[in-house]
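**Q** got a structure for you, letters missing:
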């Protein structure tokens, strides 16, 4: 029997953790607003969302929603890109709020990104969202030009893969930066969906597919990327997973399809954008065997949605993305179990580590 105590627990605990998060953010609102409100009032402020791996994808998911809600420039730039090319990504020396997502806060790129922003920019500010009170990022970035917010206890996932950590940091960022997610509603819908998701994922995993594709538009393009990574991680690379935007998939990446492929398409809540998601889903259904195309959405449309999260169809995509991510987490967990792996530790020989190792941070040449 595989060991998956922590992975399963950390997926299931998310609705409860989100409710606790909302309470913590409400209690700290005065301190948070004192730091962020003057910055967000500046018309020339650039917001950069950064992190590595799943933490980078958190920024990709919520950046479109923040751009729309705040009507200002919000960029998602991975720390792995920012650290290797700081002068390119921070070329415009404008007032910048660097929002760092970090589960452990000990990844070398996360620490270097903060330092490099201060070196390259003349007016850098920092918002740190992390899950580890003992991490270097949390311990070293509270100051006049920085604010570090700690996610609720239990979000510093003990399992290998990021689950409750990433959804909590996403909701925290949306909340404090002014996108206003209804966290209790999201938690209620997620809690109601969890049992059915587990069953659906288990049935799918038992079919033994070894190639998965995740597609989506806008915020859901980032969601597709994180979904594919979760499956790749928890199956230790034994299942091929691919991601792309709904429109981009036809431009070459469609070559990945074969008769064994299972394709997931996230359906946007935006009526205009949703049309492109529905188009590719219909095209895939004509190309793949019955049951191999699964659409996931919130509009409660029985004809278009295979897996549905009713009650969230009126919300922006970035806001509902943490809930939809539960589906991908369950698929990854169930597939890992079906392969006889240990989802808590899919790399027992440490080929891939929970906190990245082997990175050398080089000094920035003058």
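**A** That came through fine. Since we're looking at a predicted model, the values are computed, not measured.

**Q** going forward, measure contacts and count neighbours with C-alpha atoms only.
**A** OK.

**Q** got a list of what residue 319 touches?
**A** Residue 319 sits next to 62, 65, 171, 174, 181 when contact means Cα atoms under 8 Å, 6 or more residues apart in numbering.

**Q** helices of the protein, residue ranges please.
**A** Under the criterion DSSP state H, helices of the chain are mapped to 5-12, 14-27, 29-40, 54-70, 79-84, 86-89, 108-120, 136-140, 164-176, 183-206, 219-234, 271-287, 317-338.

**Q** the last one: how far from the chain's middle?
**A** I take that to be helix 317-338. Offset of helix 317-338 from its chain centre (Cα atoms, centre = their mean, to the nearest Å): 10 Å.

**Q** got the angle for it vs helix 14-27?
**A** In terms of direction (axes from the mean of the first three to the mean of the last three Cα atoms, to 10 degrees), helix 317-338 departs from helix 14-27 by 140 degrees.

**Q** likewise for the third one?
**A** When the same axes, to 10 degrees is applied, the directions of helix 29-40 and helix 14-27 differ by 80 degrees.

**Q** and helix 29-40, what's buried?
**A** Buried residues in helix 29-40, counting neighbours by 16 or more other Cα atoms under 10 Å, are found at 32, 35-36, 39-40.

**Q** again, but for stretch 76-90
**A** Buried residues in stretch 76-90, counted by 16+ other Cα under 10 Å: 76-84, 86-87, 89-90.

**Q** take a look at this one as well, against the first:
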């Protein structure tokens, strides 16, 4: 693991090697193309498309769903495994067929396994696409070779060794976009990510040096899912000492804005969609009035004056959709969380040495869901 300016942990390595892994992710999807097309192609208009996962894996669905919906010309739902397990009726409705797309870094989470089994039991016609970073994980092993199921296993280097999901997040999101046939210029995506990483250590360290106690992340559409993932990275890598808050650019004024104080730094992800972007710019200007220009960071292509004098962390390109752009933009949040973790003298690869929170969730009891239970 090489020195990256933010330490030499597995977490740092996994953040920095993302542009290198993306072409390999594309190759993995292409190797599975005949099977994926055979599974996804025949799905009719009556079939519900449900994207699922837990934590970061659930946020993958929130990021890619808008792009998939536009591409397919139909609704695409996001439903975390944690909700499916707690209330299976939310995903199994009558006799409606379901195409379940499961995202899993390891595939060993109890909810990941239980959610798929519940839908297999309760849905008369279930198709299951598993996108995972671990071909040897329990989820991949359970569904490999099963009828009406396809497992797309990504390259081993996407299976993060660090505590927080970083390269696994972008790898699985990219795989989903490609699996459903979106035209993503992977080479251009990797090129911009490399450019962002070239200055990420300096930018992230400067933010961490301001010693924020709260990081607010805002975005519209697909970028609301990005904001949720960004906030989670802050919570995970700083052991909750830097609280991450996420909301959409418009909804933030409806109560969540109360969180702002003089120890807050706010990030606004500027959508690559011109209409959505106008609302992002509006909230950035308003935040500058509340916090000061030095405590507001806009991520995207913008002139500082346009955003009220806010700091600009440039992430260029559109890449066809905000969902694809998010794969580069998330690097700003990943490196900021890493820098804050190091500033607090924590160990990013294992910020919870006492085991209070674990890389693969523990302590979950899966209760029997029987007839007559509703």
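**A** Cool, got the structure. Predicted model, so just to flag it, every value in this text is computed and none were measured.

**Q** superposed, how do the two chains score by TM?
**A** Remark: TM-score between the superposed chains equals 0.95 [TM-score structural alignment, normalised by the length of structure 1]; 361 aligned residues with a Cα RMSD of 1.5 Å.

**Q** between the contacts of residue 319 of structure 1, which is nearest residue 112 of structure 1?
**A** residue 62 (22.7 Å; Cα to Cα).

**Q** if we can go back for a sec, how about the helices of structure 1, which one is nearest residue 349 of structure 1?
**A** Taking the helices of structure 1 one by one with Cα to Cα, helix 219-234 is closest: 13.9 Å.

**Q** before we move on, back to that, which one of the contacts of residue 319 of structure 1 sits in the busiest neighbourhood?
**A** Among those, residue 62 has the most neighbours (other Cα atoms under 10 Å), with 30 neighbours.

**Q** can I assume that residue is in contact with residue 172?
**A** No - between residue 62 of structure 1 and residue 172 there is no contact under Cα atoms under 8 Å: 10.8 Å.

**Q** related to what we said a few turns ago, switch the buried residues of helix 29-40 of structure 1 over to a markdown table; also include distance to residue 231 of structure 1.
**A** Rendered in a markdown table, the data for the buried residues of helix 29-40 of structure 1 read as follows (distance: Cα to Cα, whole Å):
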| residue | distance to residue 231 of structure 1 |
| --- | --- |
| 32 | 35 |
| 35 | 38 |
| 36 | 36 |
| 39 | 38 |
| 40 | 37 |
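
**Q** Throw the buried residues of stretch 76-90 of structure 1 into TSV and include distance to residue 309 of structure 1, thanks.
**A** Shown next, in TSV, are the buried residues of stretch 76-90 of structure 1 (distance: Cα to Cα, whole Å):
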residue	distance to residue 309 of structure 1
76	27
77	30
78	30
79	32
80	34
81	34
82	36
83	38
84	40
86	40
87	42
89	37
90	39
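
**Q** residue 305 of structure 1: which of those residues is nearest?
**A** Looking across those and measuring by Cα to Cα, the closest to residue 305 of structure 1 is residue 76, at 29.0 Å.

**Q** the closest one: what's it in contact with?
**A** 48-50, 56, 59-60, 63.

**Q** change it to 7 Å
**A** Counting by Cα atoms under 7 Å, 6 or more residues apart in numbering, residue 76 of structure 1 makes contact with 48-50, 59-60, 63.

**Q** to which residue of structure 1 is residue 83 of structure 2 aligned?
**A** Counting by TM-score structural alignment, residue 83 of structure 2 lines up with residue 81 in structure 1.

**Q** separation between residue 107 of structure 1 and residue 363 of structure 1?
**A** Distance, residue 107 of structure 1 to residue 363 of structure 1, by Cα to Cα, to the nearest Å: 17 Å.

**Q** quick one: contacts for residue 239 of structure 1?
**A** 210-211, 232.

**Q** filter these down to the buried ones and hand me the ChimeraX line.
**A** Buried residues within the contacts of residue 239 of structure 1, by 16+ other Cα under 10 Å, are selected in ChimeraX with:
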select :211,232
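
**Q** which of the contacts of residue 239 of structure 1 still touch in structure 2?
**A** Shared with structure 2 under both residues aligned by TM-score structural alignment, their matches' Cα atoms under 7 Å, the contacts from the contacts of residue 239 of structure 1 are 210-211, 232.

**Q** and of these, the nearest to residue 218 of structure 1?
**A** Nearest member of those to residue 218 of structure 1, counting by Cα to Cα, is residue 232, at 22.1 Å.

**Q** quick one: neighbours of the aligned residue in structure 1 for residue 104 of structure 2, just the number.
**A** Per TM-score structural alignment, the equivalent position to residue 104 of structure 2 in structure 1 is residue 102. Residue 102 of structure 1 has 29 neighbouring residues, counting by other Cα under 10 Å.

**Q** what does residue 292 of structure 1 give?
**A** 19.

**Q** and what of the one 4 residues further on?
**A** By the criterion of other Cα under 10 Å, residue 296 of structure 1 has 22 neighbours.

**Q** same thing with residue 360 of structure 2?
**A** Quick note: residue 360 of structure 2 (other Cα under 10 Å) scores 12 neighbours.

**Q** how much space between the aligned residue in structure 1 for it and residue 135 of structure 1?
**A** By TM-score structural alignment, residue 360 of structure 2 lines up with residue 355 in structure 1. Per Cα to Cα, residue 355 of structure 1 is found 11 Å from residue 135 of structure 1.

**Q** same thing with residue 26 of structure 1?
**A** According to Cα to Cα, residue 26 of structure 1 and residue 135 of structure 1 sit 24 Å apart.

**Q** which part of structure 2 matches stretch 170-178 of structure 1?
**A** Stretch 170-178 of structure 1 maps onto residues 173-181 of structure 2, going by TM-score structural alignment.

**Q** list the buried ones in the matching stretch?
**A** Buried residues in stretch 173-181 of structure 2, defined by neighbour count with 16+ other Cα under 10 Å: 173-180.

**Q** contact partners for residue 228 of structure 2?
**A** Contacts for residue 228 of structure 2 were tallied using Cα under 7 Å, 6+ apart; they are 59, 246.

**Q** now for it: what does it line up with in structure 1?
**A** Counting by TM-score structural alignment, residue 228 of structure 2 lines up with residue 225 in structure 1.

**Q** which residue lines up with residue 155 of structure 2 in structure 1?
**A** In structure 1, residue 155 of structure 2 lands on residue 152 (TM-score structural alignment).

**Q** wait, that match sits on residue 19?
**A** No - using Cα atoms under 7 Å, residue 152 of structure 1 is not in contact with residue 19; the gap is 9.7 Å.

**Q** which one of those two has more residues nearby?
**A** The neighbour count for residue 152 of structure 1 versus residue 19, taken as other Cα under 10 Å, is higher for residue 152 (22 against 18).

**Q** residues contacting that one?
**A** 17, 20-21.

**Q** and residue 38 of structure 1, how far from residue 121 of structure 1?
**A** The gap separating residue 38 of structure 1 from residue 121 of structure 1 is 19 Å, by Cα to Cα.
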